[in-house]
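S.K.: Next one to model:
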Amino acid sequence: MQPGSVAVVCPLLQKKFCYTWAIRVVAENPLFLEAFGLLRGGVVSIVGAGGKTSLLFHLGREAKKQGLKTLLSTTTKMYSPTSDLYDVIDLTGDGFIKNPPENPGIYVAGKPFAHEKMTGLDEDILARHCGIFDMVLLEADGAARKPLKGWLDFEPVVPTFTTDTIGVVDIQTVGRVIDENLVHRFDCFETITGARLGDTVTINHLEKIISHSKGLFAKSVGNTIVYINKVESEQDLFHARSLGALLADPLSADRKVVAGSVQRSWIEQIIHQ
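M.R.: Prediction:
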């Protein structure tokens, strides 16, 4: 643990606050599965923007190293993965029900779609796969490859049998100018955050995305985990911890906040005291 107490004045946050924190670095060579508390038998839905697909396959690789048979799919659309990212792929729409896998590995299932994309399995077929695989990982949101988004009423698309919902937030959006190249579904984003085109992204905007009833966890099921992604500099880390402080709500004590970088393979849990 690295405890501390600090009064922070953040120009991007535009407010002063004082908080005490303890940072738990999960391991020298951290497992994201461990940091998130994901267990064998879990059905994990990943929502948000700014690194969902990278996280999906990173978790798949970790699960394989742990000796797990892991299904990767989507409930919306995602780009079909390149062959180096999986062991077996099935795009017939039937998945692996007729030929259940015997060996640990990354198994991708869905149906082909236009523009090199794939859709997921029908929900009833997906549910049947939960008994076949040791873990199911789902990309359950779409962001059109933009690092921020707002949500329509039916989004994110999280199955009812989900055990863990991970919400991805891109911390490197802080300080960037808001435009429609940065934000998917800007009208919805504006409703949630109050931001306008031309504004600069602040920590407050990200907190609203996470906490708003129509935001990141609007359709969450099971355990909720905030994953602050792309923490790759001291400034990113400061912003991530500042965001974690804003999320330290006693009413959300069961919500885990984790910061890290998929690209750099490190992760830490932010625990507020």
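S.K.: Every contact and neighbour count from this point should use C-alpha atoms.
M.R.: OK.
S.K.: Run through the residues that contact Gln2.
M.R.: Applying Cα atoms under 8 Å, 6 or more residues apart in numbering to Gln2 gives the contacts Trp21, Ala22, Ile23, Arg24.
S.K.: Helix, strand, or coil at Cys188?
M.R.: Of the three states, Cys188 takes helix under DSSP: H, G, I helix; E, B strand; the rest coil.
S.K.: Counting neighbours, what do you get for the residue nearest to it when sequence neighbours are not counted?
M.R.: Nearest non-adjacent residue to Cys188, counting by Cα to Cα, 6 or more residues apart in numbering: Gly150, 4.5 Å away. Close neighbours of Gly150, defined as other Cα atoms under 10 Å, add up to 25.
S.K.: for Gly150, what are its contacts?
M.R.: Here Gly150 is in contact with Val183, His184, Arg185, Phe186, Asp187, Cys188, Phe189, Glu190, Ile192, Ile209, Gly215 (criterion: Cα under 8 Å, 6+ apart).
S.K.: mind checking how far the third one is from Leu247?
M.R.: Taken as Cα to Cα, to the nearest Å, the spacing of Arg185 relative to Leu247 amounts to 24 Å.
S.K.: Look at the two and report which has more neighbours.
M.R.: A direct count of neighbours by other Cα under 10 Å for Arg185 and Leu247 places Leu247 higher, at 21 against 17.
S.K.: Would you mind confirming that that one is in contact with Glu207?
M.R.: Yes. The pair Leu247 and Glu207 qualifies as a contact (Cα atoms under 8 Å) at a distance of 6.9 Å.
S.K.: check contacts around the residue lying closest to Leu216 once chain neighbours are set aside.
M.R.: Taking Cα to Cα, 6+ apart, and ignoring the residues beside it in sequence, Leu216 has Ile210 as its nearest neighbour in space, at 5.1 Å. Contacts of Ile210 were listed using Cα under 8 Å, 6+ apart, and they are Gly167, Leu216, Phe217, Val226.
S.K.: With distance to Cys10, neighbour count and secondary structure as added columns, please give the residues you listed in TSV.
M.R.: Shown next, in TSV, are the contacts of Ile210 (distance: Cα to Cα, whole Å; neighbours: other Cα atoms under 10 Å; DSSP: H, G, I helix; E, B strand; the rest coil):
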residue	distance to Cys10	neighbour count	secondary structure
Gly167	24	24	strand
Leu216	24	29	coil
Phe217	26	23	coil
Val226	21	24	strand
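S.K.: for comparison, sequence B:
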Amino acid sequence: IFLLAKELSNYNNVLIITTTKMLIPKNKDIEFFETAEDVNNYTGKNKIIVFGKRIEDSKFGPIDSYELDLVKDKFENILIEADGSKRLPYKAWREFEPVILKETNKTIGIIPSLYLNKHLPEELVFSPELFKENFGFQGILSFKVIKNIILHKDGIFKNAQGEKIVYFNQQKNIDNLVITKEFIKKLKKYDDSIIYKMGKLNENYSNNFGQW
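M.R.: Below you'll find the predicted structure:
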């Protein structure tokens, strides 16, 4: 989310909020505010602004819809972190997840590519039993499992609003790249309205499969 915010901040200020919990950024180039007044009074240009309520020494939580209404007209782009997985790469979504605001006009789901068509250890899955039940997972992160993660009513786009985008992250090598391309080609036959992208976020690399 911060990489996308950095790119967008080349054009305008960008606001980041959460509907769950996030770590308070330590980057001195990112501004953190706890009140709408402070956000609206900020005069910096091409900056990333994080707005939330400090709930722990290192974390902040969501603002309410009234506070969002007070600041939203100040920004062309507002990025909302709407889901968490306790730092695990894969998950199944429980009844109350994810928390997506009605104002959302794009929903981005990130799926790591590292284990495509490979054995996926259960310890890398948040809510593994639900992952098996909902997506047909039996140890291998097969095309069927990925398709179900994306298209199942309780999958990655549960409660989604607006345009849907899947980003396949963690492209490690050429074999991984080939498998991901094959998966995307098949996936588009099921729902060609979903936009697919792939890349390696920590190296700022991406290839576009569909228009952003």
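S.K.: so stretch 170-177 of structure 2 corresponds to what in structure 1?
M.R.: Residues 230-237 of structure 1 are where stretch 170-177 of structure 2 lands when matched by TM-score structural alignment.
S.K.: Figure out the length between the terminal residues of that stretch.
M.R.: End to end - Cα to Cα - stretch 230-237 of structure 1 spans 9 Å.
S.K.: Give the buried residues for that stretch.
M.R.: Lys230, Val231, Glu232, Asp236, Leu237 (16 or more other Cα atoms under 10 Å).
S.K.: can you list those in JSON lines and add secondary structure?
M.R.: Formatted as JSON lines, the buried residues of stretch 230-237 of structure 1 follow (three-state DSSP):
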{"residue": "Lys230", "secondary structure": "coil"}
{"residue": "Val231", "secondary structure": "coil"}
{"residue": "Glu232", "secondary structure": "coil"}
{"residue": "Asp236", "secondary structure": "helix"}
{"residue": "Leu237", "secondary structure": "helix"}
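S.K.: out of the residues you listed, who's nearest Ala109 of structure 1?
M.R.: Lys230 (27.5 Å; Cα to Cα).
S.K.: and the closest one, how far is that from Leu72 of structure 1?
M.R.: Taken as Cα to Cα, the span from Lys230 of structure 1 to Leu72 of structure 1 is 22 Å.
S.K.: Tell me if I'm right that Leu56 of structure 1 and Val136 touch.
M.R.: No. Using Cα under 8 Å, Leu56 of structure 1 makes no contact with Val136, being 10.1 Å away.
S.K.: so what corresponds to the residue nearest to Cys188 of structure 1 in structure 2?
M.R.: Here Gly150 of structure 1 is matched to Ala92 in structure 2, going by TM-score structural alignment.
S.K.: Could you pull out the helices in structure 2 for me?
M.R.: All helices of structure 2, identified by DSSP state H, fall at 2-8, 36-41, 65-71, 128-135, 143-151, 174-187.
S.K.: residue range for the fifth one in structure 1?
M.R.: Put plainly, it is helix 143-151 of structure 2. Using TM-score structural alignment, helix 143-151 of structure 2 pairs with 203-211 in structure 1.
S.K.: and that stretch, how far from the chain's centre?
M.R.: A distance of 15 Å separates the centroid of the chain from that of stretch 203-211 of structure 1, by Cα atoms, centre = their mean, to the nearest Å.
S.K.: repeat for stretch 208-222 of structure 1
M.R.: Between the centre of stretch 208-222 of structure 1 and the centre of its chain there are 12 Å (Cα atoms, centre = their mean).
S.K.: neighbours of the equivalent of Asp124 of structure 1 over in structure 2, just the number please.
M.R.: Counting by TM-score structural alignment, Asp124 of structure 1 lines up with Tyr66 in structure 2. By the criterion of other Cα under 10 Å, Tyr66 of structure 2 has 9 neighbours.
S.K.: if I look at Tyr66 of structure 2, how far off is Phe168 of structure 2?
M.R.: According to Cα to Cα, Tyr66 of structure 2 stands 34 Å off from Phe168 of structure 2.
S.K.: and if you look at Ala82 of structure 2?
M.R.: Ala82 of structure 2 sits 18 Å away from Phe168 of structure 2, going by Cα to Cα.
S.K.: Check Leu3 of structure 2 too.
M.R.: The value you get for Leu3 of structure 2 to Phe168 of structure 2, if Cα to Cα is used, is 15 Å.
S.K.: quick one: which of those two has more around it?
M.R.: Ranked by neighbour count (other Cα under 10 Å), Leu3 of structure 2 and Phe168 place Phe168 first, with 24 against 11.
S.K.: Just list the residues touching the more buried one, thanks.
M.R.: Counting by Cα under 8 Å, 6+ apart, Phe168 of structure 2 touches Ile110, Ile111, Pro112, Ser113, Thr180, Tyr196, Lys197, Met198, Gly199.
S.K.: again, 6 Å this time
M.R.: Ile110, Ile111, Pro112, Ser113, Met198 (Cα atoms under 6 Å, 6 or more residues apart in numbering).
S.K.: which one in structure 1 is aligned with the second one?
M.R.: So the one you mean is Ile111 of structure 2. Taking TM-score structural alignment, the alignment pairs Ile111 of structure 2 with Val169 from structure 1.
S.K.: Enumerate every residue touching its match.
M.R.: Ile228, Asn229.
S.K.: hey, where'd the strands end up in structure 2?
M.R.: 14-18, 22-23, 30-33, 48-51, 53-54, 59-61, 77-81, 90-91, 106-112, 125-126, 163-169, 195-200, 205-209 (DSSP state E).
S.K.: Those strands: which one's closest to Asn41 of structure 2?
M.R.: strand 30-33 (10.6 Å).
S.K.: tell me what that closest one is packed against?
M.R.: If contacts are counted by 3 or more Cα pairs under 6 Å, 6 or more residues apart in numbering; DSSP states H and E, strand 30-33 of structure 2 sits against strand 48-51.
S.K.: let's see it at 10 Å
M.R.: Other helices and strands packing on strand 30-33 of structure 2, by 3 or more Cα pairs under 10 Å, 6 or more residues apart in numbering; DSSP states H and E, are strand 14-18, helix 36-41, strand 48-51, strand 53-54.
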